[in-house]
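Enquirer: show me the folded form of this:
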Amino acid sequence: MRGDDDEQHYFDPTQITASLPLLPFDNQVGGHGSFFRFSKQAICKAVSKKEQSFYEHLERQLPELLPFIPQYFGIVNVTYSADSVPHIVFEKNKHLLSDWRACHHRRSSRRHSVSAAREQILRDIFTPQAIQERLRQVNSEFRRPSSFPERRQHSLLLPADQDDPLTAVSSSPTSLSPPSPPPPPPSSSSKSTSAIASRRDQQDDDNDNDQDIFVMDEDMTLTTTGDDWKTREKPNNPWSMQVYQRDQQKMKHDDHKEYIMIEDLTDGIHFPCVLDLKMGTRQHSVYATPAKAASQTRKCQQSTSAALGVRVCGMQVYKQGDFIFQDKYQGRRLSPIEFRDTLVQFLNNNGCVQIHHIPAVLHKLRRLAGIIRSLNDYRFYGSSLLMIYDGDETSDKVMDVRIIDFAHSVTSQDPRHEFSYPPQHPNQPDDGYLLGLKTLTICFEWIYKTHGGEASVLTTLDQDENDVFEGIESRAAMCGV
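Expert: Below you'll find the model as predicted:
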């Protein structure tokens, strides 16, 4: 019987190892805490109790917003060591082993407590093949003296200030692409026009195993293959490397932290092109200190956030066999027109602006705006909008649009009397976020028309969606559109 088969095929990962090493996540373009690749389909990031509760609130109260956020898979305890990579220690994550066992008791009521998505993640980490492949990759990744050697980055639009604590870019303001793209096959190991130092911006908020153990029946359904872990070209994003190195340097002794597991939005993408947009006209939390509120307000006023409701927080783009990058410090210095041009550069893949993505993106932006507009007293301070597409010209994947980073978000149920800096317009939606969505919509429409798109295609969008920005003052003229 099937239940007996499942029990027979159950594999106890503690027979092989007491922990699983975590792989660095290579496609992180923003943020100030390390992301790790938990499985093929999930990554983990340091938890904020507020962000955890916000994810859980969205699942319970706002199902209409779930298509616009990464899927949330719960909590794991990550163990840090001063002389080793971060690990998932089974003794500190017994809930994972319990869920893995539950996946094999299909007649048990506990079986229904494990979602299909979470079960797949457990398959991706706990089958013998998965553990074998993970250990092989980690051994390969960290066999070098420095697992993350210092890299260099390309500037898309602007030369960074030479006194910037993190970047010193040598390319000219008009250099919109790498000086000399390397020949194929694609590689990111020698992309250099600017060194990234590992100093921190003090004001920024922001073992070989017995192979017989791995032998299983060929007809077993709970399997994973090494190829599952190798579908992406590794960009060696300098921001990912810097954040990882900084976190490792801070570890003076063994420690463990709670991380949330969320969907890896780059899963299945060969050449991940990622744009991180900080949304809204305000970034500081309702619980911010006066110093933090002043600092975040100043950053908004000195960037496109205050005027446009959005600024670039990080980007990586695949171009002609190479990845190029832009970090948040460059993003803060962009003028409105340069912000628009950065959107063009994000879509400029393999020498052609990929305008075929734009109609679907516009539809998603308007749908998202309609949802945000209906959420009185919700605020998404400090959140980002991620846009992701595959730089592989043979890919037919559509561009993904998701909201991330909810540590400073506010729900309608949060106690207002505890706020140090309450929203200025209670009983209303997040107009600053809506302004950013409107700016993006107008800019993408301009890009579509300017680069040969048929205007008639844009008219097919639902008329109702065109009204979602009613009353939101447009400042997109500052972008030259």
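Enquirer: can we go C-alpha only for contacts and neighbour counts from here?
Expert: OK.
Enquirer: quick check: Lys438 vs Gln345, distance?
Expert: 20 Å (C-alpha to C-alpha, to the nearest Å).
Enquirer: cool, and Phe38?
Expert: In terms of C-alpha to C-alpha, Phe38 sits 31 Å off from Gln345.
Enquirer: that older thread, of Lys438 and Gln345, which one has the most company?
Expert: Lys438 (27 against 21; other C-alpha atoms under 10 Å).
Enquirer: check which helix or strand covers the more buried one.
Expert: helix 431-450 (DSSP states H and E).
Enquirer: now that helix: buried residues?
Expert: Neighbour-count burial for helix 431-450, with 16 or more other C-alpha atoms under 10 Å as criterion, is recorded at 431-448.
Enquirer: so what does it touch, helix or strand wise?
Expert: strand 272-279, helix 305-308, strand 310-319, helix 336-347, helix 358-373 (3 or more C-alpha pairs under 8 Å, 6 or more residues apart in numbering; DSSP states H and E).
Enquirer: and of these, who's closest to Arg60?
Expert: Nearest to Arg60, of all those, is helix 358-373, at 15.7 Å by C-alpha to C-alpha.
Enquirer: what sits up against the closest one?
Expert: When contacts are defined by C-alpha atoms under 8 Å, 6 or more residues apart in numbering, helix 358-373 is touched by residues 64-65, 68, 398-401, 429-431, 434, 437, 441, 444-445, 448, 457-458, 461, 465-466, 468-469.
Enquirer: for comparison, sequence B:
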Amino acid sequence: MAEERSSEPVHLEPFIHQVGGHSHMFSLDEITVCKPLITRELHFYESMPDQMKQFAPEYKGVIEVNFVEDADGYVTLVAYPPKSYERKLSVQRSESKSKRSRIRMRPSGSLEIEGEQKQPQVFEEAEPRGDEAAAGHVPHNPWLLRCDRNQLTQLAAGALGSGSSGGGSSSHRAAPPQKYILLENLTHKYQYPCVLDLKMGTRQYADDDSAAKQQRKKAKVATTTSSTLGVRINGMQVYQVNLSRFICRNKYYGRKLTVDGFKQALCQFIHNGTTLRTDLLPAMIARLSELRSVLQRQHSFRFFTSSLLVIYDGQEAMHDQPERSARGDVDVRMIDFAHATHQNFDDPVQHSGPDQGFIFGVESLISMLKTVLQEYG
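Expert: The predicted structure follows:
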């Protein structure tokens, strides 16, 4: 039986730490993000083996999201979460004294974020791409406004065009609701979340993709580190303590990297602007080794187009704890299961054995991190 939904609407905020992916994500509260529902991905979360759950975001249910245009021309995202969220959200709203972030659609069709964060953070794109790049320093990862821009624009346009006809004006108009899945916000426990999004595997197309799409995906793999390492960078943000801001990279940067460039990018990911955080490497290697062991036991599973997130806190280590372990400060999680499959999906194409392409990427990552630790640790 579906959980009773809250009677009070919640205005969603942009998820400012999104570093990659196609689907736009929003924050329901500090520990929960919302992602557009894809049936296969929902099924995967609902049928995920227990041993894999420690390596994926916690799945929290499904909500409907409405795109509403208010009287000031802002496109606001309104959701009715499960009843269990009502009290927690009420407390958070009463404690928050800051202006909430909103998505605004300009007359030109471009999207922007307005609002102040409770703890303002500054992001800068390392390699802007012409007119698509966010100008200067912004209070969110620049990828946020690029992510699935067309889909967001269409939904916002639906809100603009779905009001009542006639000469009267309405205080707000709404587009048809969209279903979203609720997932754990993997960055919530970090003050300055440094995030590495890695596209995993040697195959980046689904079984049901068209022949033309398969060829395009194969060509992309062949010209990137996906073919040589089974992994490529899909996005990254790393906090620079000397600059007091995040430096961001996107998937276009990752596609250009050679094997040696990939190694240098890993070093950049653990460099805080003043020092190389080699103290993080043992925990990263241990966590990846645990993941590899779990994946080797998942027969019939294929994680086509899935990604791996590596996360740690960019704040400097406490000076009075120089020997403390970084294990609790490092997280490794699999995300994006829109094209995942296993034998219980009853798909026309069935696979046997573990996903060796994904595992190859994990092993390459472990090997390269060990090399960095040897050279700089």
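Enquirer: relative to the second structure, what is the average displacement of the helix holding Lys438 of the first structure?
Expert: When the second structure is superposed, helix 431-450 of the first structure averages 0.6 Å from its matched positions, counting by mean C-alpha distance after the TM-score superposition for the first structure.
Enquirer: in the second structure, what residues pair with that helix?
Expert: Mapping helix 431-450 of the first structure onto the second structure (TM-score structural alignment) gives residues 356-375.
Enquirer: show me where the stretch 101-250 of the second structure has its helices.
Expert: 143-146, 149-161, 211-222, 225-229 (DSSP state H, counting those that start in this stretch).
Enquirer: so of the ones you listed, which one's packed in deepest?
Expert: Among those, helix 143-146 has the highest mean neighbour count (mean count of other C-alpha atoms under 10 Å), at a mean of 24.
Enquirer: in the first structure, which residues correspond to that helix?
Expert: Mapping helix 143-146 of the second structure onto the first structure (TM-score structural alignment) gives residues 239-242.
Enquirer: chain center to that stretch: distance?
Expert: In this view, stretch 239-242 of the first structure has its centroid 13 Å away from the chain centroid, taken as C-alpha atoms, centre = their mean, to the nearest Å.
Enquirer: who's in contact with it?
Expert: 24-30, 34-35, 148, 150, 196-198, 327.
Enquirer: now with 6 Å, please.
Expert: Asp26, Gln28, Val29, Phe148, Ser198 (C-alpha atoms under 6 Å, 6 or more residues apart in numbering).
Enquirer: mean deviation of that stretch from the second structure?
Expert: Superposed on the second structure, stretch 239-242 of the first structure shows a mean distance of 1.5 Å to its aligned residues (mean C-alpha distance after the TM-score superposition for the first structure).
Enquirer: quick one: contacts for Ser96 of the second structure?
Expert: Contacts of Ser96 of the second structure (C-alpha under 6 Å, 6+ apart): none.
Enquirer: let me redo that: His17 of the second structure
Expert: Taking C-alpha under 6 Å, 6+ apart as the contact definition, His17 of the second structure lies against Asn141.
Enquirer: try 7 Å
Expert: His140, Asn141 (C-alpha atoms under 7 Å, 6 or more residues apart in numbering).
Enquirer: helix, strand, or coil at the one in the first structure that sits across from it in the alignment?
Expert: In the first structure, the residue paired with His17 of the second structure is Asn27, using TM-score structural alignment. Using DSSP: H, G, I helix; E, B strand; the rest coil as the criterion, the local structure at Asn27 of the first structure reads coil.
Enquirer: where does Leu77 of the second structure land in three-state SS?
Expert: strand.
Enquirer: that one -> the first structure?
Expert: With the correspondence set by TM-score structural alignment, Leu77 of the second structure lines up against His87 in the first structure.
Enquirer: was I right about its match contacting Ser81?
Expert: No: at 8.4 Å, His87 of the first structure does not count as touching Ser81 under the criterion of C-alpha atoms under 7 Å.
Enquirer: what about the closest residue to Tyr244 of the first structure other than its chain neighbours, how many residues close to it?
Expert: Leaving aside its sequence neighbours, Tyr244 of the first structure sits nearest to Ser34 (C-alpha to C-alpha, 6 or more residues apart in numbering; 5.3 Å). Look at Ser34 of the first structure: counted by other C-alpha under 10 Å, it has 22 neighbours.
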